[in-house]
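Visitor: structure here, sequence nowhere to be found:
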């Protein structure tokens, strides 16, 4: 293994360890809960922590891990030595933001809002973002004709 590849593994393993430590300390999440919330298996996360991987992790998995923990994937990409920058003209135009989501984002950055309230907002958003969805063909009781 080259020195550069080893340094990248160490940098990424350090990033993952810190992310896990923060999730445990601030949210009391177990390894199983981190895996559930991020969509990345415990086995994969453990390999990342040990630097035990032959080829680079999939960018989608790294992004999913970061987003599940509320982290910017750019930090993980930087630890891996990846250049994931795009020019402004290459970046897609984001869709318009829902006014309710904008209001929540404003509250999250408002210094007058307590940390406890911000924690509650984030946990509610995470719950909604990662809860299982029902198939579209499932109807509520009483919706059936008859």
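Guide: Perfect, I can see it now. As the structure is a prediction and not an experimental result, all values here were calculated from the model.
Visitor: from now on I want contacts and neighbour counts done on CA atoms only, so please keep to that.
Guide: Noted.
Visitor: secondary structure element for the residue nearest to residue 42 when sequence neighbours are not counted, which one?
Guide: Nearest residue to residue 42, sequence neighbours excluded (Cα to Cα, 6 or more residues apart in numbering): residue 35, at 5.6 Å. In this assignment (DSSP states H and E), residue 35 forms part of helix 31-38.
Visitor: what of residue 106?
Guide: When elements are assigned from DSSP H and E, residue 106 belongs to helix 99-109.
Visitor: which elements pack onto that helix?
Guide: helix 115-130 (3 or more Cα pairs under 8 Å, 6 or more residues apart in numbering; DSSP states H and E).
Visitor: longest helix of this structure?
Guide: Secondary structure assigned by DSSP state H gives helix 3-27 as the longest helix of the chain.
Visitor: circling back to that earlier point, now the angle between helix 3-27 and the helix holding residue 35, please.
Guide: Using axes from the mean of the first three to the mean of the last three Cα atoms, to 10 degrees, the direction of helix 31-38 lies 100 degrees away from that of helix 3-27.
Visitor: in contact with the residue most central in space within the chain, which residues?
Guide: In the chain, the residue lying closest to the centroid (Cα atoms, centre = their mean) is residue 67, at 1.7 Å. The neighbourhood of residue 67, defined by Cα atoms under 8 Å, 6 or more residues apart in numbering, consists of 38, 73.
Visitor: what do you get for residue 14?
Guide: By Cα under 8 Å, 6+ apart, the contact list for residue 14 reads residue 49.
Visitor: hmm, try it at 10 Å
Guide: Contacts for residue 14 (Cα atoms under 10 Å, 6 or more residues apart in numbering) come out as 8, 20, 48-51, 76, 79.
Visitor: now residue 68
Guide: By Cα under 10 Å, 6+ apart, the contact list for residue 68 reads 34-40, 62, 126, 129-130.
Visitor: could you check how far the residue lying closest to residue 51 once chain neighbours are set aside is from residue 109?
Guide: Leaving out its chain neighbours, the residue that sits closest to residue 51 by Cα to Cα, 6+ apart is residue 9, at 5.1 Å. Remark: distance between residue 9 and residue 109 (Cα to Cα, to the nearest Å) = 33 Å.
Visitor: and the comparison structure, right after this:
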């Protein structure tokens, strides 16, 4: 009976109750990332693939570090900015899954003397894009079909069949957007 009562008391405690041992549950109301809760940075965020943004950021960091390298070591940058050497290494090698936090980008640019505007453009956080965004890679099955069409050893009958199939799929995709839902047909 006592165990039941203890469980009941724990369930009735206010939400500020801390679990024994100091462990807290993570807030799962939104995913972990470096974006603010309202989803904006106060500037326009382009639809940029995170892998592309990380690669661009790595190039930017390497270029900025090359320009200050004789005077500033990773350790000295850590002392001036508070950005750890492991973070600098992760940025240089485009490791990780998240873009750097805005505050860290600002501090890094200030310490190494790099342009904050260019850094924001590299991360896709402004309207002007310094480089054209590469298209997403094609799925493997589509790549196989394109190779078959380009291969001169593929029989002409197979190429015609593939072309007709693609035309049929394209027509179907075009017509799907034009049809009315069944509820609006009357």
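Guide: Looks like it came in fine. Nothing here was measured: the structure is a model prediction, and the numbers come from that model.
Visitor: residues in structure 1 matched by the top helix by length along structure 2, start to end?
Guide: Using DSSP H to define each element, structure 2 has its longest helix at helix 156-178. Aligned by TM-score structural alignment, helix 156-178 of structure 2 falls on no residue of structure 1.
Visitor: who are the packing partners of that helix?
Guide: helix 140-150 (3 or more Cα pairs under 10 Å, 6 or more residues apart in numbering; DSSP states H and E).
Visitor: corresponding residue for residue 34 of structure 1 in structure 2?
Guide: The alignment partner of residue 34 of structure 1 in structure 2, by TM-score structural alignment, is residue 77.
Visitor: OK, contacts around residue 88 of structure 2?
Guide: The contact partners of residue 88 of structure 2, by Cα under 10 Å, 6+ apart, come to 58, 61-62, 65, 74, 77-78, 94, 108.
Visitor: now with 8 Å?
Guide: Neighbouring residues of residue 88 of structure 2 by Cα under 8 Å, 6+ apart: residue 74.
Visitor: what's the match for it in structure 1?
Guide: Residue pairing (TM-score structural alignment): residue 88 of structure 2 is matched to residue 45 of structure 1.
Visitor: which element is its match on?
Guide: Residue 45 of structure 1 belongs to helix 42-50, assigned by DSSP H and E.
Visitor: after that helix comes which helix or strand?
Guide: Per DSSP H and E, the helix or strand that comes after helix 42-50 of structure 1 is helix 59-68.
Visitor: next, the distance between the ends of stretch 49-60 of structure 1.
Guide: 18 Å.
Visitor: show me how far that stretch is from its chain's centre.
Guide: Distance of stretch 49-60 of structure 1 from its chain centroid, counting by Cα atoms, centre = their mean, to the nearest Å, is 16 Å.
Visitor: derive a PyMOL selection command for the buried subset of the contacts of residue 68 of structure 1.
Guide: Per 16 or more other Cα atoms under 10 Å, the buried members of those correspond to this PyMOL selection:
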select buried, resi 34+35+37+38+40+62+126
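Visitor: now, which of the contacts of residue 68 of structure 1 sits nearest residue 55 of structure 1?
Guide: Residue 55 of structure 1 has its nearest neighbour among the contacts of residue 68 of structure 1 in residue 62, at 13.2 Å by Cα to Cα.
Visitor: the closest one matches what in structure 2?
Guide: Under the alignment (TM-score structural alignment), residue 62 of structure 1 pairs with residue 105 in structure 2.
Visitor: counterpart of residue 49 of structure 2 over in structure 1?
Guide: Using TM-score structural alignment as the criterion, residue 49 of structure 2 maps onto residue 4 of structure 1.
Visitor: how far away is that match from residue 80 of structure 1?
Guide: Noted for residue 4 of structure 1: a distance of 10 Å to residue 80 of structure 1, by Cα to Cα.
Visitor: and the two? Which one has more around it.
Guide: residue 80 (21 against 10; other Cα atoms under 10 Å).
Visitor: correct me, but that one touches residue 9?
Guide: Yes. Between residue 80 of structure 1 and residue 9 there is a contact at 7.1 Å, judged by Cα atoms under 8 Å.
Visitor: burial count for residue 62 of structure 2?
Guide: For residue 62 of structure 2, the neighbour count with other Cα under 10 Å is 17.
Visitor: need the contact list for the residue nearest to it when sequence neighbours are not counted.
Guide: In this structure, residue 62 of structure 2 finds its nearest non-sequential neighbour in residue 92, 5.8 Å apart by Cα to Cα, 6+ apart. Contact analysis of residue 92 of structure 2 by Cα under 8 Å, 6+ apart lists 57-59, 61-62.
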